[in-house]
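A.B. asks: I'd like to go over a predicted model; first the sequence, then the structure.
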Amino acid sequence: MQIAQRMQAIRVSGTIRLANMARERAAAGLPIIDLAEGEPDFDTPSHVIEAAHRAALDGQTRYTAVAGIAELREAVAEKFRTENRFDCAARQTIVGTGAKQLIFNALLASLNPEDEAIIPAPYWVSYPDIVKIAGGVPVTVQCDSPAFKLSPQALHKALTPRTRWLILNSPCNPTGAVYSEVELAALSDVLRTRPEVGVMCDDIYEKILYGSAVFATLGQVAPDLADRILTINGVSKSHAMTGWRIGFATGPQDLIDAMIKLQGQSTTNASSVAQAAALAALTGPQEHVSDWCRAYSRRRSLVLSALESCPGLTASAPDGAFYVFANCAGALGKAAPSGSVIETDIELSEFLLETAGVAIVPGTEFGYPGHQRLCFAKSDENLTCALEAIREALCSLT
């Protein structure tokens, strides 16, 4: 079969590739601890599962409106109004099969050929490739450690006459960086000079914060820019519902309408039963969120402490999400017991998979070589075993 030329520029998602390698290793009976795939290890809250069960028994198993059931869209709008403190009407919302699909829909519905989207790096692996699929040009801006945040100066420098989007992810995957209200306000000052540039706020890790970090989103900080801000969120991370595939978004009515039109020609509605579950997630008890964050905080400390004894790896504490983005420069240029020299972060992650039986994702996949992303949304036991195996493997390098 003929394969479209545009597919030649598209990569397989790095996190999915590593997760698949881990699954294949496990299926072959080889020991493996997967720190590559980013999803909570907790179970979906029971009241959410019960709501889905009731919906299925009640016959809520048919098509819904493309943009989602009315009750869920209203709950989404209420979430944005009360939690994020910006105006939102239900008609300005859309429910999709995960936040990723809504990012895809938004870029495909808005980018013309050669339009540019600014993407701060390190970035979530799929942003650049989705921009390419939509016919656009990803413009990556390196954001140096330890903050890993886009500065107003860097934003101003990256803007061109073809810029149509800025993509912001806070808390960030893979770094855990969280933009403060002051930092978002400073970026807003630059954006006010370019009214043709939209801002996509990917807030999927909103609920997962540590220490003194406080979540803010651009729609709350700069309400005067509301007509060009798309805010994307969902229940995957906050309610351990990755497999349920429910994301939601709000933004300018013309963009939401275009996204609904596009979704109507692709997936149509998200799963009706999963929508009932998401409604229960948004409107039901939320105590689990703080309980999980306490567990994540403990695990974050466990990983950071263990990394101190891993030669060649250094890391700072993330303010949000559930990843440590470790600098691995000190482990590169060394020889494995086989005699082969490990030159890149990709080769190091492959070495750790083969030698230690631990899957982690190289920073190259996030547009920032010389690093490794470790997901700590795993059990304490698995994290302890994984870090000890990594330490032993790194100690074998000469």
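C.D. replies: Structure received.

A.B. asks: alpha carbons only for contacts and neighbour counts from here, please
C.D. replies: Will do.

A.B. asks: spatially nearest residue to Tyr323, not counting backbone neighbours?
C.D. replies: In this structure, Tyr323 finds its nearest non-sequential neighbour in Cys375, 4.5 Å apart by C-alpha to C-alpha, 6 or more residues apart in numbering.

A.B. asks: surely that neighbour touches Leu35?
C.D. replies: Yes - with contact defined as C-alpha atoms under 8 Å, Cys375 reaches Leu35; the gap is 4.9 Å.

A.B. asks: between those two, what contacts are shared?
C.D. replies: Residues touching both Cys375 and Leu35 by C-alpha atoms under 8 Å, 6 or more residues apart in numbering: Ile360.

A.B. asks: buried residues in the strand or helix carrying Leu304?
C.D. replies: When elements are assigned from DSSP states H and E, Leu304 belongs to helix 287-307. Residues of helix 287-307 classed as buried by neighbour count (16 or more other C-alpha atoms under 10 Å): 289, 292-293, 295-297, 299-300, 302-304, 306-307.

A.B. asks: and stretch 307-316, by the same measure?
C.D. replies: Leu307, Ser309, Cys310, Pro311, Gly312, Leu313, Thr314, Ala315.

A.B. asks: please apply the same query to stretch 235-254.
C.D. replies: For stretch 235-254, a neighbour-count test (16+ other C-alpha under 10 Å) marks 235-242, 244-252 as buried.

A.B. asks: and the residue nearest to Tyr323, what does it touch?
C.D. replies: By C-alpha under 8 Å, 6+ apart, Cys375 lies in contact with Leu35, Ala36, Glu37, Gly38, Phe322, Tyr323, Val324, Ile360.

A.B. asks: one more structure, for comparison:
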Amino acid sequence: MSADYPFPLAPRMGALSPSPFHILQQAAKESENRGRKLLYLSVGEPGFHTPENVKEAAIRAIRNNQTRYTAADGTPELKAAICAKLLRQNNLIYAPDQVIVTMGGVQAIFNLLLATVGHGDEVLLPAPFFSPYLSSIQLTGAKPVLLPTRESEGFVPQARDVATALTNRSRWLVLNSPSNPAGAIIDRDQLHEIADVVRKHPGLMVLSDDMYEAIRFEGGDFLNIVNVAPDLAERTVVLNGVSKTYAMTGWRMAYLAGPKRLIAAVTQVSLSSAFSPNSISQAAAVEALEGPQTAIEVQLSEYRARRDTVIAALKEIPGLSFVPPRGAYFLFVNCKSYLGMRNAEGEFIRDDLDFVLYVLRKTDVALMPGSGFGMPGYLRISFATSDEVLRIATRRLSDVCNELRLAAAP
């Protein structure tokens, strides 16, 4: 217990360990405080502005005094727009009472888990994973069961690993496709195989995290487990939102769609944690879902070009390996060959956190350590930023890698 804070914290806080992200972010902040200009390849948000029609919808809502509390599960207008989107784009039928609006995806994840799991329950989480999943599971008292994925298999979760990890305490299986941080997409055949495993365990639910649905680089229809296994609809909750598709991260708008009774339980949790979503953001989200969709294809084309820029640069750096991402705007890069080296100053690079901190210190380029996503020995590069920044940053990364190889040479 800290000497300057003598009062006890809740025991659940002991489940949380210091985050590598926090260490990296603190180091970045300290660099900026010293006047350094950083290049952020660490931030997971779109490199575009919110579309003008969406911003105008929010302004109209303010002028029309839509500034009061809304229903805890969202406005009727937004829930109707969500149901229409799910039918139009995903061929999924949900009624408004099967949908809840939340203040961002993290709140959706946390409230869903808080409503459904506790001590003794297990949540199957493929690694690498979006980091708030782990802390949310831990805060509920449930046990995270990490499923291995492999670079050789594109970081796609495999049905055989799901089957091996399942026990009679398993309550949720998380499927994130396209995934953060690896950009992996679970194809139709793989979804069928996973669905076959899920069917054999009637107590298991599936959380289908579709947040990066619109950012896919290979065309074709987007598929989640309900599309290939409609019989699992009553055991599946779909998570999505407007943050990534419409460059609206700061608006904090996401939603869950699933069985009516379960959504009602999540609504009860939301009443106690946020009371109701932001009214202005909900008006903007209605316009995002119902208005022109032309900005999506423009952004996707730019993301594809930026991805190709980073891929071309990384291919020229010996010792780094990666799987070209099929979606989202991240590359998950294997940097294990640089771990265990010493730099020119004789400092030892022990792990991926040491590696990204050294890159930050030497080049003012901020990356994310893979250990924060449950997969040590990797780093995550966001290519959401501009092409110019990506070219400069990858050149600097190449210089650091060259320096380390030279220092390690006999």
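C.D. replies: Cool, got the structure. On a predicted model such as this, the values are computed, not experimentally measured, just so you know.

A.B. asks: His371 of the first structure versus the aligned partner of Ser208 of the second structure in the first structure, what's the distance?
C.D. replies: Residue pairing (TM-score structural alignment): Ser208 of the second structure is matched to Cys201 of the first structure. From Cys201 of the first structure across to His371 of the first structure, the span is 25 Å (C-alpha to C-alpha, to the nearest Å).

A.B. asks: now do Ser290 of the first structure
C.D. replies: Distance from Ser290 of the first structure to His371 of the first structure, counting by C-alpha to C-alpha: 29 Å.

A.B. asks: tell me the residue in the second structure aligned with the residue nearest to Tyr323 of the first structure.
C.D. replies: In the second structure, Cys375 of the first structure lands on Ser382 (TM-score structural alignment).

A.B. asks: cool, Pro152 of the first structure as well?
C.D. replies: Checking TM-score structural alignment: Pro152 of the first structure goes with Ala159.

A.B. asks: so what's the residue count around the closest residue to its match other than its chain neighbours?
C.D. replies: Distances taken as C-alpha to C-alpha, 6+ apart put Ile194 closest to Ala159 of the second structure, at 4.6 Å, once the chain neighbours are dropped. By the measure other C-alpha atoms under 10 Å, the count of residues near Ile194 of the second structure is 23.

A.B. asks: pretty sure Ile194 of the second structure is touching Val162, no?
C.D. replies: Yes - taking C-alpha under 8 Å as the definition, Ile194 of the second structure is a contact partner of Val162 at 7.4 Å.

A.B. asks: just to revisit the earlier point, how about the counterpart of the residue nearest to Ala159 of the second structure in the first structure, secondary structure?
C.D. replies: Applying TM-score structural alignment, one finds that Ile194 of the second structure aligns to Leu187 in the first structure. Look at Leu187 of the first structure: counting by DSSP: H, G, I helix; E, B strand; the rest coil, its state is helix.

A.B. asks: ok, Leu187 of the first structure - contacts?
C.D. replies: Ser151, Pro152, Leu155.

A.B. asks: hmm, the second one is touching Val190, no?
C.D. replies: Going back to what we said before, that points to Pro152 of the first structure. Yes - Pro152 of the first structure is within contact range of Val190, at 6.5 Å (criterion: C-alpha under 8 Å).

A.B. asks: these two: which is more packed in?
C.D. replies: Pro152 (18 against 15).

A.B. asks: wouldn't Val310 of the second structure be in contact with Leu390 here?
C.D. replies: Yes - in this structure Val310 of the second structure lies within contact range of Leu390 using C-alpha under 8 Å: 6.7 Å.

A.B. asks: overlap in contacts, the two.
C.D. replies: Phe383.

A.B. asks: and the helices in the second structure, which stretches?
C.D. replies: 20-33, 52-63, 76-90, 105-116, 132-140, 159-165, 188-199, 225-228, 260-273, 279-290, 294-314, 352-363, 387-408 (DSSP state H).

A.B. asks: so where is the shortest one in the first structure?
C.D. replies: If I follow you right, that is helix 225-228 of the second structure. Using TM-score structural alignment, helix 225-228 of the second structure pairs with 218-221 in the first structure.

A.B. asks: tell me the average deviation of the matching stretch from the second structure after fitting.
C.D. replies: Mean deviation of stretch 218-221 of the first structure from its aligned counterpart in the second structure after superposition (mean C-alpha distance after the TM-score superposition for the first structure): 1.6 Å.

A.B. asks: what residues does that stretch touch?
C.D. replies: Asn84, Arg85, Phe86, Glu181, Leu184, Ala185, Ser188, Cys201, Leu225, Ala226, Ile229, Thr231.

A.B. asks: now, which of these sits nearest Thr61 of the first structure?
C.D. replies: Thr231 (28.3 Å; C-alpha to C-alpha).

A.B. asks: tell me the counterpart of that closest one in the second structure.
C.D. replies: Thr231 of the first structure maps onto Val238 in the second structure, by TM-score structural alignment.

A.B. asks: not counting its neighbours along the chain, what's nearest the residue nearest the centre of the first structure?
C.D. replies: Relative to the mean C-alpha position of the first structure, the nearest C-alpha, by C-alpha atoms, centre = their mean, is the one of Asn173, at 4.9 Å. Leaving out its chain neighbours, the residue that sits closest to Asn173 of the first structure by C-alpha to C-alpha, 6+ apart is Trp124, at 5.5 Å.
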